[in-house]
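Student: What follows is a predicted protein model with its sequence.
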Amino acid sequence: MSTHHVKEGAAGFPPSSILNPQSSTAVVFAYHNVGVRCLSVLLAHGVDVKLVVTHTDNPNENIWFDSVAELAALHGIPVITPANPNESVVVEQIRALQPDFFFSFYYREMLKAPLLAIPHRGALNMHGSLLPKYRGRVPVNWAIIKGETETGSTLHYMTEKPDNGDIVAQQAVPILPDDTALQVFQKVTVAAEIALNNVLPALLAGRARAVKQDLSLGAYFGGRNAADGVIDWQQSAVQIHNLIRAVAPPYPGAATQLMGRPMRILQTLVTKCRASKDKPAFYVKEGRAYAICGEGVLRVLRFELDGAELSAEEFAGRYGVQRFEFNC
């Protein structure tokens, strides 16, 4: 793992001799656990947070994470939840605060030029990857799907183009072969807290120098939806295992069909078994469930059929131990 943070004065900012870190003000755009932990870091360092801009929780979304709004309320910080932060009335409300900094921590809306021009000393975003890798949406899930063994968090200056501004701090964490997206996201949250905590004194004192990204070393990735979690059983066991752990609960889970019924595969292990050229199929042997893939075999630790989670023994008791081909 590595830690990188800024060293000397940032071009265009006032010299550190006329800055008072204790009087730095900020408007914070934040959501999710990263938002909670990074807002906590700002408060611990004495940043005067004038306003928190967050999201109203979507009732159709599985809200398994902590609340930025609750943390802000605990500290008496005003909170707004605009559908579009770039609306003129919101821009003017924020402009009137004359903040030194913007900080964006897992906020889901892009900030446009009129907003980004407001903070005197820059607008910074915490992204959940080791930029320039995995710019864009859901970087933790994409990193797992692509079989990465490392990811992390990156604090960078915001521009109108997503995730391409100069890097201020970066903290890496490992991705182990069986880590789920939730487990990696928890590590990335800690990485964000460490990166921000390490660099914030230099940033507030005006000694922070950002490093330009080489965008050729990474790529942009878009968002994902439930349809992207449908398993292609012609892929290898490793590829399918990576998808399953990347979308495991609290995310929607990897989907397939068995005996014409909806099935979710929730947890797997890659085995050393070599399958014959049989079609992809599900079966139970000696009390354990397995899935034959396009190449290799997965042990299926947890699965649901028709919305109900079953053990391997329960499945065998109801349906037998013969092989059942997947319907998709």
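Tutor: Received the coordinates, thanks. Please read all numbers here as calculations on a predicted model, not as lab measurements.

Student: alpha carbons only for contacts and neighbour counts from here, please
Tutor: Noted.

Student: Do a quick rundown of the helices in the stretch 101-250 of the chain.
Tutor: Remark: helices assigned in the stretch 101-250 of the chain by DSSP state H, counting those that start in this stretch are 113-116, 139-145, 181-204, 237-246.

Student: among the ones you listed, which is the most enclosed?
Tutor: Per-residue neighbour counts averaged over each of these give the maximum for helix 237-246, namely a mean of 26 (mean count of other Cα atoms under 10 Å).

Student: Quick check: next helix or strand after that helix?
Tutor: Along the chain past helix 237-246, the next helix or strand (assigned with DSSP states H and E) turns out to be strand 254-258.

Student: how far off strand 254-258 does the helix or strand just after that next one point, in degrees?
Tutor: Following strand 254-258 in sequence order, the next helix or strand is strand 261-270 (DSSP H and E). Note on geometry: by axes from the mean of the first three to the mean of the last three Cα atoms, to 10 degrees, strand 261-270 and strand 254-258 are set 120 degrees apart in direction.

Student: Next, the angle helix 237-246 makes with strand 261-270.
Tutor: 110 degrees.

Student: Run through who's touching the following helix or strand past strand 261-270.
Tutor: Scanning forward in sequence from strand 261-270, with DSSP H and E defining helices and strands, the next element found is strand 281-285. For strand 281-285, the external contacting residues (Cα atoms under 8 Å, 6 or more residues apart in numbering) are 289-293, 312-313, 315-316, 320-326.

Student: In those residues, find the pair that's most separated.
Tutor: In terms of Cα to Cα, the contacts of strand 281-285 reach their longest pairwise distance at Cys293 and Glu313, which sit 21.4 Å apart.

Student: let's bring in a second one:
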Amino acid sequence: MRAVVFAYHNVGVRCLQVLLARGVEIALVVTHQDNPAETIWFESVAALCAEHGIPVTTPDDPASPALLDQVRAIAPDVIFSFYYRHMLPVPLLALARLGAFNLHGSLLPKYRGRVPINWAVLHGEQSTGATLHEMAAKPDAGAIVAQTSVPILPDDTAYEVFGKVVVAAEKTLWDVLPDMLAGRIPRLPNDISQGSYFGGRTPADGQIDWQQPAQQVYNLHRAVAPPYPGAWTILDGVTYVIGKARLSAQTFPDLAPGLAVVDNRVLGICGDARALAISTLLVDGVPLTPAQLQQNMSGKTN
């Protein structure tokens, strides 16, 4: 089997390693140049390809005629996409003899679209997973080839869930590749009318509304906790970012929603009088002690 692979991030690295282990010929890898404005906390697809002598290209647009011609000349049996960040055009997908397949970080048809792990944590889901599916004109809408589920524990952050999904992606691809190599490619229904679609998120979406119930605020923290930009709040012109927190078992009916210091502990009081016990609160990336926050808040209100 000859493959052209579009790949980025940890899922890209691990799934490329699965293809190599299963004996797939990787004729070309298309990846992204790292954005210097982005925190790069994940593994490098380009570095893996350099280690194995795999040709790499980094076009700005996967719909470019030059890339289309390059893939056409390779005449791949399959095209794979592993956490590549752009939609692939239909004329490109049509160049793969056996089909084009994407690895998506959710249990399709739920959480189609962008950053599915973050959305799943934000909505308090108890499970998610990885789905290998056929690519189509609509995002994450093609037939399902295989999927693997993982649990989301009550205190898991999106980063921790992402680690589980990387393993699920590896297992999904590993288990189904023998059938794919033999030309037996499962194609199960992917009824998008029974699922959900979500767009991308920006750091601005991490702003905390302290009037919300504590569980909702905690889910936001978990969904965007570092290495993502973090849940944040502004107090007297200073932006505070939650680094680490847990739901408190106590209630604080006499305190107004917002940041507070109680018994030398930093709390985030929520609209239902429950709170987040904040163990790491950051200002410009630097942890703040409860005493420092108390000093900043002295004589001031949220």
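Tutor: That came in fine, so what should we check first? What you see is a predicted model, and the numbers here were worked out from it, not measured in a lab.

Student: Overlay them and tell me the TM-score.
Tutor: The TM-score (TM-score structural alignment, normalised by the length of the second structure) is 0.96; 301 aligned residues with a Cα RMSD of 1.6 Å.

Student: what's the closest of the helices of the stretch 101-250 of the first structure to Pro82 of the first structure?
Tutor: Evaluated with Cα to Cα, the helices of the stretch 101-250 of the first structure place helix 113-116 nearest to Pro82 of the first structure, the distance being 13.6 Å.

Student: which residues in the second structure does that closest one align to?
Tutor: Helix 113-116 of the first structure corresponds to residues 90-93 in the second structure, going by TM-score structural alignment.

Student: Tell me roughly how far the matching stretch lies from the first structure on average.
Tutor: Taking mean Cα distance after the TM-score superposition for the first structure, the mean distance separating stretch 90-93 of the second structure from the aligned residues in the first structure is 0.7 Å.

Student: Leu301 of the first structure corresponds to which position in the second structure?
Tutor: Under the alignment (TM-score structural alignment), Leu301 of the first structure pairs with Ser279 in the second structure.

Student: Secondary structure element holding its match?
Tutor: Per DSSP H and E, Ser279 of the second structure falls inside strand 274-283.

Student: In JSON lines, list the helices of the stretch 101-250 of the first structure along with distance to Thr56 of the first structure.
Tutor: Supplementary listing: the helices of the stretch 101-250 of the first structure in JSON lines, determined by distance: least, Cα to Cα, whole Å:
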{"stretch": "helix 113-116", "distance to Thr56 of the first structure": "20"}
{"stretch": "helix 139-145", "distance to Thr56 of the first structure": "22"}
{"stretch": "helix 181-204", "distance to Thr56 of the first structure": "21"}
{"stretch": "helix 237-246", "distance to Thr56 of the first structure": "25"}
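
Student: right, and these - which one's nearest Gly218 of the first structure?
Tutor: When the helices of the stretch 101-250 of the first structure are compared for distance to Gly218 of the first structure using Cα to Cα, the nearest one is helix 139-145, at 11.6 Å.

Student: can you tell me what part of the second structure that closest one aligns to?
Tutor: Taking TM-score structural alignment, helix 139-145 of the first structure hits residues 116-122 over in the second structure.

Student: Contacts for the matching stretch, please.
Tutor: Outside of stretch 116-122 of the second structure, the residues within contact range by Cα under 8 Å, 6+ apart are 105-106, 111, 128, 152, 157-158, 161-162, 198, 216, 219-220, 222-224.

Student: quick one: it to the first structure mean distance?
Tutor: Using mean Cα distance after the TM-score superposition for the first structure, stretch 116-122 of the second structure ends up 0.4 Å from its aligned counterpart in the first structure, as a mean over the superposed pairs.

Student: Which entries within the contacts of strand 281-285 of the first structure meet the buried criterion?
Tutor: Buried members of the contacts of strand 281-285 of the first structure, scored by 16 or more other Cα atoms under 10 Å, are 289-293, 312-313, 315-316, 321, 323-326.

Student: mind listing what the residue nearest to Leu305 of the first structure when sequence neighbours are not counted touches?
Tutor: If the residues on either side of it in the chain are set aside, Leu305 of the first structure comes closest to Met263, at 4.5 Å by Cα to Cα, 6 or more residues apart in numbering. Shown in contact with Met263 of the first structure (Cα under 8 Å, 6+ apart): 255-257, 303-307.

Student: Counterpart of Val53 of the first structure over in the second structure?
Tutor: That one, Val53 of the first structure, aligns with Val30 by TM-score structural alignment.

Student: make that Pro262 of the first structure, sorry
Tutor: Alignment of Pro262 of the first structure against the second structure is given by TM-score structural alignment, with Thr239 as its counterpart.

Student: ok, its match to Gly53 of the second structure distance?
Tutor: Here the distance between Thr239 of the second structure and Gly53 of the second structure works out to 46 Å (Cα to Cα, to the nearest Å).

Student: What of Pro76 of the second structure?
Tutor: Taking Cα to Cα as the criterion, Pro76 of the second structure is separated from Gly53 of the second structure by 18 Å.

Student: and if you look at Asp209 of the second structure?
Tutor: Spatial separation of Asp209 of the second structure from Gly53 of the second structure under the definition Cα to Cα is 50 Å.

Student: can you check Val29 of the second structure too?
Tutor: When Cα to Cα is applied, the distance between Val29 of the second structure and Gly53 of the second structure equals 11 Å.
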